[in-house]
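Q: Make a model of this:
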Amino acid sequence: MKYFKFIVCLLFGLMFINAGLDKFLHYMPMPEDMPEEAKQAFAAFMKLPWLLPLVGIVEIVGGLLFILPKTRALGAIIILPVMVGILLHNSTVAPAPPGIGIAAVLFLINLWMLIDNRKKYEVLVS
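A: This next block holds a predicted model:
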């Protein structure tokens, strides 16, 4: 189980590191069949020049922290707002089958790590 969790967290972290790096390097092409609402949302994000770099930094830092067992609890908290945004975007603006499925699985992995590390968060809420 320990190795399974590490592999899942490694893949999760690498996905977010990749997504964060793409915010700076723009190496992943935009899907051509993207819904018009998704294009409009992306255009709105681009009007704020600081937003995508901020999200990219959060994704890179959160992904790196998520990979390492000692910092995974912090990584899970850092990634959570981005993950909620991804899930909401994929369920409302772009509800295509592969996107919402991947978003839901990633959200469940993040939720699993939050629950798995709940003892570490007790000092924050007491």
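
Q: CA only for contacts and neighbour counts going forward, please
A: Will do.

Q: So residue 58 versus residue 6, what's the distance?
A: In this view, residue 58 and residue 6 are 21 Å apart by CA to CA, to the nearest Å.

Q: The two: which has the busier surroundings?
A: residue 58 (20 against 15; other CA atoms under 10 Å).

Q: Could you check how far residue 115 is from residue 104?
A: Taken as CA to CA, the span from residue 115 to residue 104 is 16 Å.

Q: same check, this time on residue 57
A: For residue 57, the distance to residue 104 (CA to CA) stands at 22 Å.

Q: And this one, please, so the two structures can be compared:
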Amino acid sequence: MKYLPCIAGGLLGAMFIAFSIMFFAGVKPPEGGPVPPKEAIDFGTAMATTGYMHMVKVFELLGGILVAIPKTRNYGLLILGPIIINVLAYHQFLQKDGIFQGMLIGICALALYLLWAGRRNFAGLKN
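A: Below is the predicted model of the structure:
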């Protein structure tokens, strides 16, 4: 049971590291899937043309590395938290495919477990 946070941190970190490396390597999703709504296409175009997505992916990489290291896990969660919320909002409001998908549920479950496991370290953030 004491190794469970290490396993969860490694899995969550590996996912975000892989997502960011795939972006920087130029790996595209396979063609032939469903066509995204116009809002999602417009949002993706704005993110890509302004360079904003590069910044997000740098923070995903940094957060993934920090989450995978037990001593820096909570700093990684602080970085990845807003990114996870934005991914959920994107899928719910722009992509319109909902937040109840396997990958999204897995990411949220791992992040919430790690927050719960490290809750004592976050106690100092009170007012």
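
Q: how about residue 40 of structure 1, what's its match in structure 2?
A: In structure 2, the residue matched to residue 40 of structure 1 (TM-score structural alignment) is residue 42.

Q: Run a quick neighbour tally on that match.
A: The tally of other residues near residue 42 of structure 2 (other CA under 10 Å) stands at 12.

Q: Does it lie in a helix or a strand, and which?
A: Assessed by DSSP states H and E, residue 42 of structure 2 sits inside helix 38-50.

Q: who's in contact with that helix?
A: 53, 54, 90, 94, 95 (CA atoms under 8 Å, 6 or more residues apart in numbering).

Q: circling back to that earlier point, more neighbours, residue 115 and residue 104 of structure 1?
A: Using other CA under 10 Å as the criterion, residue 115 of structure 1 and residue 104 rank with residue 104 on top: 18 against 14.

Q: what's the helix or strand for the residue nearest to the more buried one when sequence neighbours are not counted?
A: Once flanking residues are discounted, residue 104 of structure 1 sits nearest to residue 87: 6.6 Å by CA to CA, 6 or more residues apart in numbering. If you go by DSSP H and E, residue 87 of structure 1 is part of helix 72-92.

Q: ok, the spatially most central residue of structure 1 to residue 100 of structure 1 distance?
A: In structure 1, the residue lying closest to the centroid (CA atoms, centre = their mean) is residue 83, at 4.3 Å. Here residue 83 of structure 1 is placed at a distance of 12 Å from residue 100 of structure 1 (CA to CA).

Q: and the angle for the helix or strand that the helix holding residue 87 of structure 1 is followed by with helix 72-92?
A: Elements were assigned by DSSP H and E; along the chain past helix 72-92 of structure 1, the next helix or strand is helix 97-116. Between helix 97-116 of structure 1 and helix 72-92, the angle comes out at 150 degrees (axes from the mean of the first three to the mean of the last three CA atoms, to 10 degrees).

Q: about what we covered before: setting aside sequence neighbours, what's the nearest residue to the residue nearest to the centre of structure 1?
A: residue 107 (6.2 Å).

Q: Can you work out which other helices and strands pack against the longest helix anywhere in structure 1?
A: When structure 1 is scanned for its longest helix (criterion: DSSP state H), the result is helix 2-25. Applying 3 or more CA pairs under 8 Å, 6 or more residues apart in numbering; DSSP states H and E, one finds that helix 2-25 of structure 1 makes contact with helix 51-67, helix 97-116.

Q: and that helix, how far from structure 2 on average?
A: In this overlay with structure 2, the average offset of helix 2-25 of structure 1 from its partner residues is 1.8 Å by mean CA distance after the TM-score superposition for structure 1.
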